[in-house]
Structures are given as structure tokens and as C-alpha cells.
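>>> need coordinates for the below:
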Amino acid sequence: MRGLILVSSLSPPFIVSMSVASGTGALAGLGGFILASGLASLVGGRIFGRLADRSSRRLMTGAAAAASVVSLGFVAAVSLPGFDGSSAAGTVVFVGGYFLLTLLHSGVRVGRKTYVLDVAEGDLRTTYVAVSNSAMGIILLVVGGISTAVAMAGVEWALVFLAALGLVGAASGLRMPEVSAAAR
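Sure thing, here's the model as predicted:
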């Protein structure tokens, strides 16, 4: 399931790539993306920590589903006839989409980490975390490679591919057992 909810971690670089390709100024766009990333991290930690305590499973799946919807909405917005990525409105769309995906990625990460810690007890936690992180590294490489190959047909197709994976991952996450004490 964890491998299917990579939409929030792998989509933001594709948004930056689309932004540059559509004519957003490199330095102007970069500053907006850096600010969006910092703000999302600052806000996300506060919001999602509390939600993970209630139900890490629901947070993880909900944030992945929301990231998929944001990605699809973003692709739809930039595909509209007359969309101008070099305009102020276009920059807002790119930076806003990036912000939302980065914010939701905080939710996926906090939910995923809390779930792994809650599902294991005692000494098993260290083993679960180590195996989980190693597996995610490999899965990130594989899915990142596949999404990069898909991007050769168009960056928007990579975002659609990742969004589809995210929706499948969110649906499969709903079948996972609830492990948060507050949700049981």
C-alpha cells in the first residue's frame, strides 16, 4: 500500500518542470516554490500530527486521495485552452498546486510513520521502520523511473499516472486494520 501512495512525493517535481516549460520565470518561480514548500512543512506538521493521533490510517489514505485529486485538478487547469503559465495567474496555479501537494505529502508521511510505529510493539518497531524505509527507497526508485518514462509522453501523463496510483493506494489503505488507539 505504501508504494501506491507516492503521488504526493513524486508529483511536485513534475509541477516545477511544467512551470518552467510553460514560461514561468526561473527565479520568480523558484522563490514561490521554496516559500510554498516551507509554509506547507510549517503548517502540515501542526495539522497532521493531531490527525495522526486520531487515526493514522485515515490520515494516510485521505491525504493520498486528496493529493490525487489535486494532481488531476492541476492537470485539468493547465490543460484549459488559453492557460498561460507565464502570467501571474499561471504562476499562482503552479505554486498553489505545488503547495497543496507538499502540504498533503506532510500528511501522508506523518500518517505513514505513525501507522508503522503504532502497528509494532517493543523491539519490533525498529525492525519495521528499518525494513519499511529500505523498501520505500527501492519502491521510490522504481515508481520514479516509471513515472519519468511516462513523462516522456508528456509531463501531465506522469501526474495522471501518479494520481491513479494514489487513488488505488488510498482505496487499498481503507482495508488496512486500524491501529491508532484513539480510533479503536
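>>> alpha carbons only for contacts and neighbour counts from here, please
Will do.
>>> tell me where this structure has helices.
7-21, 26-54, 56-78, 88-119, 124-151, 155-173 (DSSP state H).
>>> could you report the distance from Gly32 to Leu39?
Gly32 sits 10 Å away from Leu39, going by C-alpha to C-alpha, to the nearest Å.
>>> neighbour-wise, which of these two wins?
Taking other C-alpha atoms under 10 Å, Gly32 and Leu39 do not tie; Gly32 has more neighbours (18 against 14).
>>> pretty sure that one sits against Phe94.
No - Gly32 lies out of contact with Phe94 (C-alpha atoms under 8 Å); the separation is 9.1 Å.
>>> re earlier: nearest to Ala183, of the helices of the chain?
The closest of these to Ala183 is helix 26-54. By C-alpha to C-alpha, the value is 5.6 Å.
>>> list the buried residues in the closest one.
Residues 29-30, 32-33, 36-37, 40-41, 44, 48-49, 51-54 are the ones in helix 26-54 that count as buried (16 or more other C-alpha atoms under 10 Å).
>>> tell me how far it is from the chain's mean position?
12 Å (C-alpha atoms, centre = their mean, to the nearest Å).
>>> which secondary structure elements does that helix contact?
Helices and strands touching helix 26-54, by 3 or more C-alpha pairs under 8 Å, 6 or more residues apart in numbering; DSSP states H and E, are helix 7-21, helix 56-78, helix 88-119.
>>> to compare with the earlier structure, here is another sequence to fold:
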Amino acid sequence: ALLFSTLDEAKSEGGKATPASFSILKEDANLRRFILVRGLLVATSLAPPYFVVLAGGEDQSALGQLGALVLASALASLLSSYVWGRLSDQSSRRVLMLTGIVGALAMGGAVALALLGMATQIWAMPLMLFILMIAYHGVRQGRSTYLVDMSPKDQRSAYAAVSNTVIGGLLLVAGVAGGGAALIGPVATLVLFAVMSAGAAIAALGLREVEAAD
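Below you'll find the predicted structure:
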């Protein structure tokens, strides 16, 4: 924070989510679909705590596997970021589709291991979390690239502001829903998240190829 406070940042002429900015939601159907896809993909960021719960077993104590889970997350970031970046330059739409599929498979795999009574195995949840975090980092790369490439150059700040504002609202709702989902247990919650992630992949099929347009 101290280092960032020393940066000299040029003033921006736009970027605030004003009522006028929100009119682009009515005008741009592709933006609406992108926000839908991005909203469904928040499942990849909400799911990791439930992996930790499953790894802890019946006593909910996951400290014994915490190091392996953290390592799995770090390795996923290290190994996948470059690949997702290159793929996003070619087609960020396909990246969003792939990450939805990979995320759904990771969460489905975690559920399957839990139902088989194997979730507390030392390798089980770290492996599933590794796959999930690969998807998560792809989501971050794909959504950023797609938003920049789809936005008109003179409206990029408005597109970013509107998209982030809507997603922020969805995250608040998701936080409340996540608290309620805890009552139905981690397995049922992960099933819901897997469906969301798969739904994102399907919804991404309808997105425009913005890199091809360039």
C-alpha cells in the first residue's frame, strides 16, 4: 500500500458507473451475455473453502492438509498463467468456455471423492483444488482480455465500470447465498457451483469472437 501510494497516476476522464453508463447494458447484448458468463464463473472463486472443509473430514480440521492445498494453489497459478495468457490472445471466448468446463470437472471430482469416502486422502483435495485453481486463473485472464477486446476504445472505462459494478452486486448476493448454502453442506454446495460453472461454459458459446474481429 505504501509503495502504491507513491505512484503518479494520470487522471481518468471516465470510468464511473453513472446511470448513463448503465444504458450500454440495453444497447449491447454481448455485454449482457459476458456479464452472465462472468457472474456464473464466480463459482470458481467461491468453491475453494468447501474443498478445505472436505479435506478436513468429519471433524472439519483441515490444518493437516493446509500446506498441500496452498502448494497446489500456487503451482496452478505458476503453471497455468502463461498458457491462459497465450490462449486468451487467440480467443478469450474459448478460454471462458474451457475454464467453465475445467471448473465444473474439478468440483464434480471433489464431490465424487467425497461420496466415495476418499476426500480426506492426502492427495485428493489438493489434486482437485489444483485443477480448480487452473480454471480460476483462466477465468481471471479470459474475462480481463475479453472485456478489453470487446469494448469500444472510447468506452472501455465505462464497460469496465458497469461490468465490475454488476459483478460486485452479484458477489454480495452470492455471499449471502453462500452463507445459506452452508446449511445444506459442502457437497451440495459444490454441486450447485459445478452447475453454475458448466452453465457459464454453455453461455459462453453465444459470445462474439472479439479477437477475430481485430
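>>> Provide the TM-score value for the superposition.
Once superposed, chain against chain, the TM-score is 0.88 (TM-score structural alignment, normalised by the length of the first structure); 178 aligned residues with a C-alpha RMSD of 1.9 Å.
>>> so of the helices and strands packed on helix 26-54 of the first structure, which one's packed in deepest?
Stretch with highest mean neighbour count among those: helix 56-78 (a mean of 24; mean count of other C-alpha atoms under 10 Å).
>>> which residues of the second structure does that one align to?
Under TM-score structural alignment, the match for helix 56-78 of the first structure in the second structure covers residues 92-114.
>>> mean deviation of the matching stretch from the first structure?
Its aligned residues in the first structure lie a mean 1.0 Å from stretch 92-114 of the second structure after superposition (mean C-alpha distance after the TM-score superposition for the first structure).
>>> ok, stretch 167-176 of the second structure next?
On superposition with the first structure, the mean distance recorded for stretch 167-176 of the second structure (mean C-alpha distance after the TM-score superposition for the first structure) is 1.9 Å.
>>> now that stretch: buried residues?
Buried residues in stretch 167-176 of the second structure (16+ other C-alpha under 10 Å): 167, 171, 174.
>>> got these as JSON lines, with distance to Gly117 of the second structure columns?
Listed next are these as JSON lines, based on distance: C-alpha to C-alpha, whole Å:
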{"residue": "Ile167", "distance to Gly117 of the second structure": "36"}
{"residue": "Leu171", "distance to Gly117 of the second structure": "32"}
{"residue": "Ala174", "distance to Gly117 of the second structure": "28"}
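>>> let me know the closest of those to Ala106 of the second structure.
So of those, ranked by how close each gets to Ala106 of the second structure (C-alpha to C-alpha), first place is Ala174, at 19.9 Å.
>>> which one in the first structure is aligned with that closest one?
Here Ala174 of the second structure is matched to Val143 in the first structure, going by TM-score structural alignment.
>>> swap in Leu190 of the second structure?
With TM-score structural alignment as the criterion, Leu190 of the second structure lines up with Leu159 in the first structure.
>>> now do the contacts for that match.
7, 11, 14, 71-72, 75 (C-alpha atoms under 8 Å, 6 or more residues apart in numbering).
>>> relative to Ala76 of the first structure, how far out is it?
To Ala76 of the first structure, Leu159 of the first structure is 11 Å away according to C-alpha to C-alpha.
>>> try Asp118 of the first structure
Distance from Asp118 of the first structure to Ala76 of the first structure, by C-alpha to C-alpha: 38 Å.
>>> could you do Arg46 of the first structure as well?
Arg46 of the first structure is 30 Å from Ala76 of the first structure, where distance means C-alpha to C-alpha.
>>> then Thr127 of the first structure?
42 Å.
>>> now distance to Met1 of the first structure too, for the helices of the first structure, in TSV please.
Shown next, in TSV, are the helices of the first structure (distance: least, C-alpha to C-alpha, whole Å):
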stretch	distance to Met1 of the first structure
helix 7-21	12
helix 26-54	17
helix 56-78	10
helix 88-119	10
helix 124-151	11
helix 155-173	5
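>>> with respect to Val179 of the first structure, which of those lies nearest?
The stretch from those with the least distance to Val179 of the first structure (C-alpha to C-alpha) is helix 88-119; that distance is 5.7 Å.
>>> could you list every helix and strand in contact with that closest one?
Packed against helix 88-119 of the first structure, as judged by 3+ C-alpha pairs under 8 Å, 6+ apart, are the following elements: helix 7-21, helix 26-54, helix 56-78, helix 124-151.
>>> go with 6 Å
For helix 88-119 of the first structure, the packing partners by 3 or more C-alpha pairs under 6 Å, 6 or more residues apart in numbering; DSSP states H and E come out as helix 7-21, helix 26-54, helix 56-78.
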